[in-house]
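Trainee: after the sequence you'll find the predicted model.
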Amino acid sequence: MSVRVRIGWRRNNRSVAITLYMPTVEQLKTLFILSFWATKMYLPVFLVRIDERTKNIVILAGEETEIIIYPNGKWRYI
């Protein structure tokens, strides 16, 4: 799902707009569980980002941990 958001100011009589991509409910549930596991193992979570091309969530934690969460909620450790 994508949400179009208008920023609250105008510049040179133009409004500025960006598109935000919201994660699915399945992705949010999996993200919560995996973030809990990572912090329970004392791994710092450095980055959580949605890939705008594939709509996957990417998590970078610790020194070498990369996890991808697909829109259906399934995940893969890389």
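Mentor: Thanks, I have the structure now.

Trainee: contacts, neighbours, all on C-alpha from now
Mentor: OK.

Trainee: distance of the nearest residue to I68 once chain neighbours are set aside relative to R10?
Mentor: With sequence-adjacent residues excluded and distances taken as CA to CA, 6 or more residues apart in numbering, I68 is closest to V58, at 4.7 Å. Per CA to CA, to the nearest Å, V58 is found 33 Å from R10.

Trainee: now do Y42
Mentor: Relative to R10, Y42 is positioned 44 Å away (criterion: CA to CA).

Trainee: could you do I50 as well?
Mentor: Distance, I50 to R10, using CA to CA: 27 Å.

Trainee: what about those two, which has more around it?
Mentor: Of the pair I50 and R10, I50 is the one with more neighbours under other CA atoms under 10 Å, namely 18 against 10.

Trainee: A further structure is provided below for comparison with the first:
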Amino acid sequence: MLPTTEQALACVRVCQMLSNLYKDIRLFRFDDKSGEVYILSADELQIIVYRNGEWEFVNEPELSANEFYRIESLRCGKPRRH
């Protein structure tokens, strides 16, 4: 099994987001049984990227308001303020 195009593009966006936040990427793994990508980053951020290109945090990270704003703008395509 190979990653889908949507999944591959989402992985690039997530990795770019992490890089923009100066977070090291410690592990990047494609599970060929489940078809999911697992990303482990600095501060123990854990992210799953699903085959449809959607992604989510496995754990709820402690992010500053600025970091959260930047992540949401990448996830949704437009910024959302809380």
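Mentor: Received the coordinates, thanks. In this text, all values refer to a predicted model and were calculated from it rather than measured experimentally.

Trainee: show me what I68 of the first structure aligns to in the second structure.
Mentor: Using TM-score structural alignment to pair residues, one finds that I68 of the first structure aligns to I48 in the second structure.

Trainee: flag every buried residue along stretch 37-55 of the second structure.
Mentor: In terms of neighbour count (16 or more other CA atoms under 10 Å), stretch 37-55 of the second structure has its buried residues at 37-41, 45-51, 53, 55.

Trainee: center of the second structure - which residue?
Mentor: Here the mean C-alpha position of the second structure is nearest to the C-alpha of V14 (CA atoms, centre = their mean), at a distance of 3.7 Å.

Trainee: doesn't that one lie inside a strand?
Mentor: No: secondary structure assignment places V14 of the second structure outside any strand; it is helix (DSSP: H, G, I helix; E, B strand; the rest coil).

Trainee: identify the residue of the first structure aligned to it.
Mentor: Residue pairing (TM-score structural alignment): V14 of the second structure is matched to L34 of the first structure.

Trainee: my read: E36 of the second structure touches G53, true?
Mentor: No: with the criterion set as CA atoms under 8 Å, E36 of the second structure and G53 do not qualify as a contacting pair; they are 9.7 Å apart.

Trainee: ranges for the helices of the second structure?
Mentor: In the second structure, the segments counted as helices under DSSP state H are 5-20, 65-76.
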